[in-house]
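[1] Compute the structure for the input listed below.
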Amino acid sequence: MVATAVALTLTATGCVAGGGGTEGAGARKTELVIAVGDIAGGEFDPIKGWGTRPAQIRPIHSSLLTIDSNVTFVGDLASQYSVSKDALTWSFTLRNNARWSNGEPVQAQDVVFTYELLKKDGTRFDLSFVDKIVAVDDSRVEFRLSTPQSTFVGQLSEIPILPKAHYGKDYSSNPIGSGPYRVRNFQDGQQLILEPNPHWYGTAVKFTKLTFLFLAEDAALAAARSGSVDIAYVPPAFADQKIPGMTMKSFETVDSRGLSLPTLPAGGSGQILGKDVKVGNDVTSDRAVRQALNIGLDRKKIAELVLQGHGRPAYTLVDGLPWFNQAAAFTDGRTAEAKQLLQQAGWADSNGDGIVEKGGVKAQFTLLYPSDDKLRSDLALVVAEQARALGIGVTAKGTTWDGIYLDGKANAVTWGGGRHHAHQLYGMYSSKVIDTGYNNMAQYSNATVDKHLSAALSAKTPEEANRSWKLAQWDGTSGFAGEKGDAPIVWLVRINHMYLVRNGLDLGDQPIHAHGHEWALFNTIANWKWSR
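    The predicted model follows:
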C-alpha cells in the first residue's frame, strides 16, 4: 500500500525516479525532490500560523533578523539594527536591494503593516509589549516597547514580513514574499513546488525547482529506496538504513521530547485556539505522581530504545543552553525512591494488581501521541512499560494532532519543543498564557515561577534574563524543573534530526537545529548546492 501511494504521488507530481542512475542524476542537477513531512502548516500566512515553526518561513519569506551557523542573531532584511540602553527602542535599517517576488521594493511601511496586523490579531504572536511601530522613512523602522522584552529578538527572526499592498484574504493562494524562492504550485496535503525568486537579494540559488512531497515517514522512506527523492526525513529507529546513492545525515538539535501532564484535577474547562475543551486529570494533578515519573523513568534506557543512539537524555527543554540551570539535572531511574514517594503521598496497591491507588482513584492515565509519528509512538510505549514498574498505569493512545489539541489538557501528551531562544519557557510554564494558543497545555500555575519568568522576559540584558530563566527552573525552594520541582512537563530525550540525502548534495553550514524536523533544514535553503 505504501509503495502504491508513493507511486501515485510521484506520478501526480510528474517526478522522475532517478535511483542514482544517469537519467536521475542529470534530472537533479537543477531540481530537487524533498520529503521531510508537511511543511505548509499556516498556508504562508502568519495570521494562520506561518512562522510559528522555527525556520519555516525561510524558503519564501524574509524576516528582519535571522540566525547564522553559530546561532547568532544577524540581519536579514535589516542591514543594521540597534537597541537603546533601556531596551525600549529597537531601530532597523532595511537593505536597499530587498524586493518582493513581484519586483516591488520592500519598505519600512511593509514592516509596520506586518507587525501591526499581528499585534491586533494577538493569537499567533504576542506583541502586546510593543507600544508603537514607526516608519521613520522608506528604509528605517522603529519599534517602541512599553516594557523591555528579552525574547523579542527571537520573534524578529521568525515573523515573515508581508507586502502591505498585496496582502488580503486570498494571500494564501498567492503568497508574495522576499525570500529565495516563490510558490509555483501548492496542493494542500500533497505537495508544494517552489521556483527561484528572480528578485532575491541574496546569492542566486542553485536550483530551478524544489518539489516538497508531504509524505508520511514510512512513505518517505519508501520513496528514498525507490530513488525518487533527494532528501527524506528518517526517524531515529530507521537510521541504520543503507540506500545506494544516499548518505544518512545526523544533525544535533535543541529538539526535545517529554510528557505534558495536566496539573489540575478533572472537571475543569478551558480553551485552545478559541475552542472549549475539558481540563484536568485526577492522577497527574497529584504532584507526587509527576515527581515519581520524573525521578523514576530511566532516560538513558529510553534514549537507547527510542533513539537508537541518535540523541541523548534531557532533563529540561533547554539542557546545555546559556539559560539552563545545571541544578535541574539529576540521577534518574530511581524506581525504589519513586515508589516510596508515591507511598508517602498516600498511593498504595491495595488489591495487588501492580497499580497504586488513592481515595478510590487508580494511578492510571492516557498518554496521547500522534499516530503518524514513530518516534513519539515508540516513546509512549517505552514510558508506559517503565511507568508500570513504578505502580503507575499508562495507556498509550495514537490520534491526530487535532485530537491531541482537543483532549491534551485532560490527558498526558508526548510533547515537544526547542528553540534558539528562551521564550518557550514562558509559553510552556507561565500561568499568564493559559488558554492562549497552544501554550501551557498542563495548565500549570506557580506564583514564584511566574515571578521569575516575568523578570526574565522584561530583562534588559541577556545576562540578566538568563539568571531569571534559571531561577524559574529551580531557585532552591521552588521551580518547574529538577527532581524536587513541580514537573508539569517531564522532559526525557533530546533527539538528532536524521535525513537521507542524495550523495553530493551540500545543505550548507547548518546551525544546531530547533524543534521540528520538517523545517529545521531551511535555515540554509538559499545556500543548497551540489558539491560535485
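[2] all contacts plus neighbour counts: C-alpha atoms, from now on.
    Fine.
[3] how far away is the closest residue to residue 495 other than its chain neighbours from residue 373?
    Distances taken as CA to CA, 6 or more residues apart in numbering place residue 311 nearest to residue 495, at 4.3 Å, with adjacent residues excluded. Applying CA to CA, to the nearest Å, the value for residue 311 to residue 373 is 17 Å.
[4] Please provide the structure for the following sequence as well, for comparison with the first:
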Amino acid sequence: MKKVKSYLLFISIISLIVSCNNERTVAPDRAVIAISADLETINPIYSFSVDEGVIDETLFLNLIQFEWNDETGDLDAKPMLALNWQWAPDSSSIVFNLRDDALWSDGKKLTSEDIVYSFDIYSDPIVQSRYYGSFKNLYKDYEEHIDLKKTFEIQSPYKLKINFISGSTPSLLDVAFPIIPKHIYEKLDRKSISTSEINFNPISNGAYKLKRWERNQMIVLEADKKSFLYNEEMIDEIIFKIVPDYNSRVTQLKKGEVDFCELIKPADTKDFTDLKNIEIKTIKGREYDYIGLSNIDIEKYAKNQNVYPNKLFGSAKVRRALLFAINRKEILSEYLDNYGELVVTPISSIFKSYYNKELEPIEFNPETARRLLSEDGWSDIDNNGVIEKDGVEFAFTLFIPSGNPLREFAAIVIANNLKAIGIEMKTQKLELGAFVENLYTKKMDAWMASLYIPVPLDLKTIWYSDLEKTPNNFASYQNAVSDHILNLLEKKTSIQEKRGLYLKLQKNIFQDNPVIFLYWIDDIIIHNSRLKNLTINPYGALQKIWEWKIQE
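    A predicted model of the protein is given here:
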C-alpha cells in the first residue's frame, strides 16, 4: 500500500512538473511598446494625446478602416464595422451594412443603435468631446448638436442610413469616428462622463481589450478572443510601458526590455546599426520645422484687428531673401544626419498624387539674398553692420520653445547666416505653454516651430486668409488666389481636378514664401526584429496592432 501511495505521489509530482512546464510553454506572447508619459484617459470622447489615440484606435473600431496607399500617397477606405456601403447618386446620403458578428468586450452585440448614439454623444455640447464641432456636413442645431431624426435612419439593427446637408460635399471622413457602447454610456449622466469610471475601465469593440492599467507604469491590453478580428497568431498581450526619460527608453530598447520605440534621435541610431536583433525604420514627410514670420503688423492688429504689412517680414521678396540666406543643408546634415529633406512647400513628396515635382528647393546663396534685400530698399546706410530701411534696422528676436536641442542648434546657424547679410537676430527661449499661447494671440514677429501635416491633406486651417476662422494661421498669411484654391478643394472634385488645384496651391505658396520652410524631419522608429508584420508608413507607426506577430 505504501508503494502504491509513493507511486501515486511520484506521478502527481511528475504531473505537476509537466503542468508547470506546459504553462511556461504557453505563456502569453507579449510585445512591449515604450511611451513617454501615462495616459489621462482611455476614452475616445476625450483622448487628445498621440498615445491615447493609438490605444483608442486599437480598442474602439470605426465603420471604416483607412489605409495608406503608397502608390497614390493617399488613403484607401476598407470595411471594418461596416461590411460595405452605398452612396446615393447625388451623395446626399449613404447606407452602411454592418457586421452582425461585432461584439463589445462584455459580450453584447454592436448594432446601428451604437453608431447613432456615438454621434449623439460626440456632438453634444454638454459632453464637450474632442470631436465637438467636427460634423459640418451633418444636420445640426444651433449648438452644433447633431439632429438625429434628420441625419440617421435605422433600417435594421445592422443597416443604417446617414443623410447629409443639402448642397454639402460629404466624404467617408464625415463618418469615420470610433464607436462607443450605448448600453454603457446611456446609464451615465452626460455632465459627469469626463470623471466616470468608464474613462479608466472601458468596454471596447476591438481586437484587444484592457487587461489592467498600472498608473505611471504600464497599460496592458489582451487579445479579445470574441472579436471578429481575433486570430490565433495574434500577440496575446500588448504592453504600453511608461518610460518618461528618453535615455532610459533607448537603453531598455538595447537590452530588449522594450520591443518598440519611436521618435529616436538621429545621433542615437549609430548605437543600433550593428545589433542583429534590431530594425530601424523611418516615416517621412509628415512633420517639418519652419521659421514663422508674421506677415502683418502684430501691434496694430492687436489694437483694432486691422491688417497692415509687417515692417520687416511683410514683403514676399524679403522672405525669399531670408530663405536664400539660411544654410538649411548644414542643419540637416550636421544635426539630423540627413534623416529628412529640405521643404519646398507644405506638401511633401509622400503625397505622390498631389506633390509638385516642378518646384525645386531654394539653395543657400547669400549673394542672391543680399541682392533681393537691396532691391527691396534695405542697405547698411550707417555702416554699423545692420541693414536698414526707412529708419528701421533689420533686427528681430526669434522665439523658440525651451528644451529643444535641434532648434537651439538651428538658431545658432541661422543667426550666423543672417549676420553675414546684415541682419541682427537674437534668440529667446520660452516655456512651451507660453510659446503656444503667444502663437495663438499673435504676440511674436518670428518663431521656430514644427507643423504636422494631417492625412488626408487639409491645408485650409493653416493657410486661409480669414484670421478669425483659421486661428492656426499663425503667420497671418493672406492671399486671394490661395483662398480661392482652398475653397475649391472643399467642393466635390475628381482626383485629377484635385491634383491640379494642389499643384497650383503649392506654386502660389512657393512664390509667396509666407514662412521660411526648413526641413522635413523623419520619425525614426526602432523595434526588435522578433516583431513581424508591422505596418509603418506615413499614416502612422502604430497601426493594426492586431496583425503583429512574434517570431523568435
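[5] related to what we said a few turns ago, number of nearby residues for the equivalent of the residue nearest to residue 495 of structure 1 over in structure 2?
    Using TM-score structural alignment, the equivalent of residue 311 of structure 1 in structure 2 is residue 340. Residue 340 of structure 2: 21 surrounding residues under other CA atoms under 10 Å.
[6] How far does stretch 181-200 of structure 2 stretch from one end to the other?
    One end of stretch 181-200 of structure 2 sits 15 Å from the other (CA to CA).
[7] With stretch 333-340 of structure 2 instead?
    Termini of stretch 333-340 of structure 2 sit 9 Å apart (CA to CA).
[8] same thing with stretch 371-379 of structure 2?
    End to end - CA to CA - stretch 371-379 of structure 2 spans 10 Å.
[9] likewise stretch 430-442 of structure 1?
    First-to-last residue span, stretch 430-442 of structure 1, CA to CA: 10 Å.
[10] got the contact list for it?
    123-124, 260-264, 270-273, 405, 408-409, 427-429, 443-446, 449-450, 453, 488-489 (CA atoms under 8 Å, 6 or more residues apart in numbering).
[11] at 7 Å instead, please
    The contact list for stretch 430-442 of structure 1, computed with CA atoms under 7 Å, 6 or more residues apart in numbering, reads 123-124, 260-263, 270-273, 408-409, 427-429, 443-445, 450, 453, 488.
[12] Equivalent analysis for stretch 28-36 of structure 1, please.
    With CA under 7 Å, 6+ apart as the criterion, stretch 28-36 of structure 1 contacts 206-215, 220, 229-233, 518.
[13] for it, the distance to its chain's centre please.
    24 Å (CA atoms, centre = their mean, to the nearest Å).
[14] Which of the residues in that stretch are classified as buried?
    Neighbour-count burial for stretch 28-36 of structure 1, counted by 16 or more other CA atoms under 10 Å, picks out 28, 31-36.
[15] Quick check: the residue of structure 1 most remote from its centre vs residue 363 of structure 1, distance?
    Centroid-distance maximum for structure 1: residue 351 at 42.8 Å, with CA atoms, centre = their mean. Using CA to CA, residue 351 of structure 1 is found at 13 Å from residue 363 of structure 1.
[16] and stretch 375-383 of structure 1, how far from structure 2 on average?
    Aligned to structure 2 and superposed, stretch 375-383 of structure 1 gives a mean residue distance of 4.6 Å (mean CA distance after the TM-score superposition for structure 1).
[17] which residues in the stretch 151-300 of structure 2 form helices?
    With DSSP state H, counting those that start in this stretch, the ranges of helices along the stretch 151-300 of structure 2 come out as 182-185, 246-255, 298-304.
[18] repeat for the stretch 1-150 of structure 2
    2-25, 50-59, 112-123, 148-151.
[19] Adding mean neighbour count, write the ones you listed out as a markdown table.
    Output for the helices of the stretch 1-150 of structure 2, formatted as a markdown table (neighbours: other CA atoms under 10 Å):
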| stretch | mean neighbour count |
| --- | --- |
| helix 2-25 | 11 |
| helix 50-59 | 19 |
| helix 112-123 | 20 |
| helix 148-151 | 15 |
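[20] Of all the ones you listed, which one is nearest residue 174 of structure 2?
    helix 112-123 (10.7 Å; CA to CA).
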